[in-house]
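Colleague: Below: sequence and its predicted model.
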Amino acid sequence: MKISARLAFFAIVSTLAYLGLAVWSLGGWAAFFSHGALVVVVLATLLMTVAALFTEVNLSSGEREDRANRWVLPAFGVIGIASGFLPAYTDRIDFWTFGGEGVRWLGALLFIIGGALRMWPVFVLGKRFSGLVAIQPGHSLVTEGIYSRLRNPSYLGMLVIAVGWALAFRSGVGLLLAALTVIPLIARIHAEEALLRAQFGSEYEAYCSRSWRLIPGLY
């Protein structure tokens, strides 16, 4: 285990609480696990949590941090809690839902793809991957591999996960929450870019000129 014991404990507890909230919202264990796609989503979530225990993700403010951007953390937290409850609940009462089991399986597939896209960069960046917008000691710019054409693959993974989660519950409300995630996410991206531009100057400018910020071919 590479991350701190405190972060590991938080990751495990928050994941179990999040899944427990969704199970309760859908009507209990029997109702939740009667859907194969939701079983896959749970297994994928647990696998991502276990994988995170072997990363070097941290909450270090490093050598320099944009503390003004910390507001996105509680914003993500509020949206996350809402996402844990509302999609499953609207599925249970059949409010603003669409499609059937095929939509659930599409959601499970996107959830897995998003999870891989979210976790891969975490392993690539190692100690440079912080929950805060910060420059870490010995920080270097990564512009190859998964970062060669996309500057924020992990954040794209977050969005794909959110869409996949919403579809797994056939939830229009879940899709709205996924869209709402874009607001703090874009704010964080801009804060990170400003910090990286100040740190790496022309090297980062050149990288930006040949890569996409979040969605290839669009943004």
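Modeller: Happy to help now that I have it. These figures come from a predicted structure and were not determined experimentally.
Colleague: When you work out contacts or count neighbours from here on, use the C-alpha atoms and nothing else.
Modeller: OK.
Colleague: quick one: the residue nearest to residue 152 when sequence neighbours are not counted and residue 154, what's the gap?
Modeller: Here the nearest residue to residue 152 in space, its sequence neighbours aside, is residue 214; by C-alpha to C-alpha, 6 or more residues apart in numbering that works out to 5.5 Å. Taken as C-alpha to C-alpha, to the nearest Å, the spacing of residue 214 relative to residue 154 amounts to 9 Å.
Colleague: residues contacting the residue nearest to residue 147 when sequence neighbours are not counted?
Modeller: Taking C-alpha to C-alpha, 6+ apart as the measure, residue 147 lies nearest to residue 153, with 7.1 Å between them; neighbours along the chain are not counted. Each residue near residue 153 by C-alpha atoms under 8 Å, 6 or more residues apart in numbering is listed here: 117, 118, 121, 146, 147, 214.
Colleague: ok, second structure coming up, stack it against the first:
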Amino acid sequence: MRIRTWAMPLALAGASGALLLGAWALGGGGLAAFAAEPARPLLLAVTMAMFLAGPLAARRIGDINAKGGKHLKRQDGMIFLSMGLSLALGVASPLSDAAGVGTLPGGAALRWCGLGLYALGGMLMIWAPMYLGRYFSTRVTIQENHRLVTDGPFALMRHPRYAGCLYWGLGLPLVFLSLPGLAAAVLYGLTFVWRIRDEERLLAAHFGPQWAAYAARTRRVVPFVF
């Protein structure tokens, strides 16, 4: 694989690591204190792995801008809002943990639960787009000759990528026992409520009975629950 294929993922991995460690330092923490809780450096390692898996996913997915077909333009702004809130929780979580402000109860056990959620979210965020292939889009879109995918991760839930984003967003502040980060994660999660609502209306209108049958036997983001 060409070096330039890895340039962007490497840059994003470095930037995400710098963001987390920079926010930690801003809160008054040092590297030794960061490593004192093993869940924190492991979260950093999972974050690096997520971005470095990007080139593998990119080989399978289609045009993420989805120039063809129908898409809901009103959702385009929600993408930027989600990105902004993800940055906010990425800063607030390590900063508050380092400063000892707004700390959640639960200790190491909650940190490890958060790491598990974070890693599961990262896996779904990569697996779902790879499985969709050319049908994947960052927009709420019906592409030309679109097929309703109901197997793989989509057999477990209707929106596995959004589920991954939600698990990731919840897991991050839990690793840092951060109440401010958790508040940002809730706002981040709410952006997907509107996105899921619009996407399901679009899919129902396009696929009709096929979508209705699929929706009747699956849940949105938590298998067997919701």
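Modeller: The structure has been received and is ready for your questions. The structure displayed is predicted, hence computed values, not measured ones.
Colleague: Once they're superposed, tell me the TM-score.
Modeller: Structural agreement between the two chains, given as a TM-score (TM-score structural alignment, normalised by the length of structure 1), stands at 0.88; 216 aligned residues with a C-alpha RMSD of 2.3 Å.
Colleague: re the thing from before, could you single out the nearest of the contacts of residue 153 of structure 1 to residue 105 of structure 1?
Modeller: Distance from residue 105 of structure 1 was checked for each of the contacts of residue 153 of structure 1 by C-alpha to C-alpha. The minimum falls on residue 117, at 18.4 Å.
Colleague: leaving aside the residues next to it on the chain, what's closest to the equivalent of that closest one over in structure 2?
Modeller: With TM-score structural alignment as the criterion, the equivalent of residue 117 of structure 1 in structure 2 is residue 124. Using C-alpha to C-alpha, 6+ apart and skipping the chain neighbours, the partner closest in space to residue 124 of structure 2 is residue 164 (4.8 Å).
Colleague: Can you give me the neighbour number for the aligned partner of that neighbour in structure 1?
Modeller: Alignment note: residue 164 of structure 2 maps to residue 157 in structure 1; criterion TM-score structural alignment. A count of nearby residues for residue 157 of structure 1, using other C-alpha atoms under 10 Å, gives 24.
Colleague: now do residue 35 of structure 2
Modeller: Around residue 35 of structure 2 there are 12 other residues, counting by other C-alpha under 10 Å.
Colleague: hang on, isn't it packed against residue 42?
Modeller: No. The pair residue 35 of structure 2 and residue 42 fails to qualify as a contact (C-alpha atoms under 8 Å) at a distance of 9.1 Å.
Colleague: what residue of structure 2 matches up with residue 94 of structure 1?
Modeller: Residue-level alignment of residue 94 of structure 1 against structure 2, with TM-score structural alignment as criterion, gives residue 100.
Colleague: ok, now how distant is that match from residue 198 of structure 2?
Modeller: Residue 100 of structure 2 sits at a distance of 39 Å from residue 198 of structure 2 (criterion: C-alpha to C-alpha).
Colleague: swap in residue 144 of structure 2?
Modeller: As defined by C-alpha to C-alpha, residue 144 of structure 2 lies at a distance of 19 Å from residue 198 of structure 2.
Colleague: tell me, what residue is most central in structure 1?
Modeller: residue 158 (2.9 Å; C-alpha atoms, centre = their mean).
Colleague: Next up, identify which helix or strand that residue is on.
Modeller: With secondary structure defined by DSSP states H and E, residue 158 of structure 1 is part of helix 153-168.
Colleague: mean offset of that helix relative to structure 2 (after superposition)
Modeller: Once fitted to structure 2, helix 153-168 of structure 1 is off its aligned match by 1.2 Å on average (mean C-alpha distance after the TM-score superposition for structure 1).
Colleague: Tell me the residues of structure 2 aligned with the helix or strand following that helix.
Modeller: Per DSSP H and E, helix 153-168 of structure 1 leads on to helix 172-200 as the next helix or strand towards the C-terminus. Equivalent residues of helix 172-200 of structure 1 are located at 179-207 in structure 2, counting by TM-score structural alignment.
Colleague: How far off centre is that stretch?
Modeller: Taking C-alpha atoms, centre = their mean, to the nearest Å, one finds stretch 179-207 of structure 2 lying 12 Å from the centre of the chain it belongs to.
Colleague: all helices of structure 1, in order?
Modeller: Assigned by DSSP state H, the helices in structure 1 fall at 5-26, 29-32, 36-52, 72-93, 101-125, 153-168, 172-200, 202-209.
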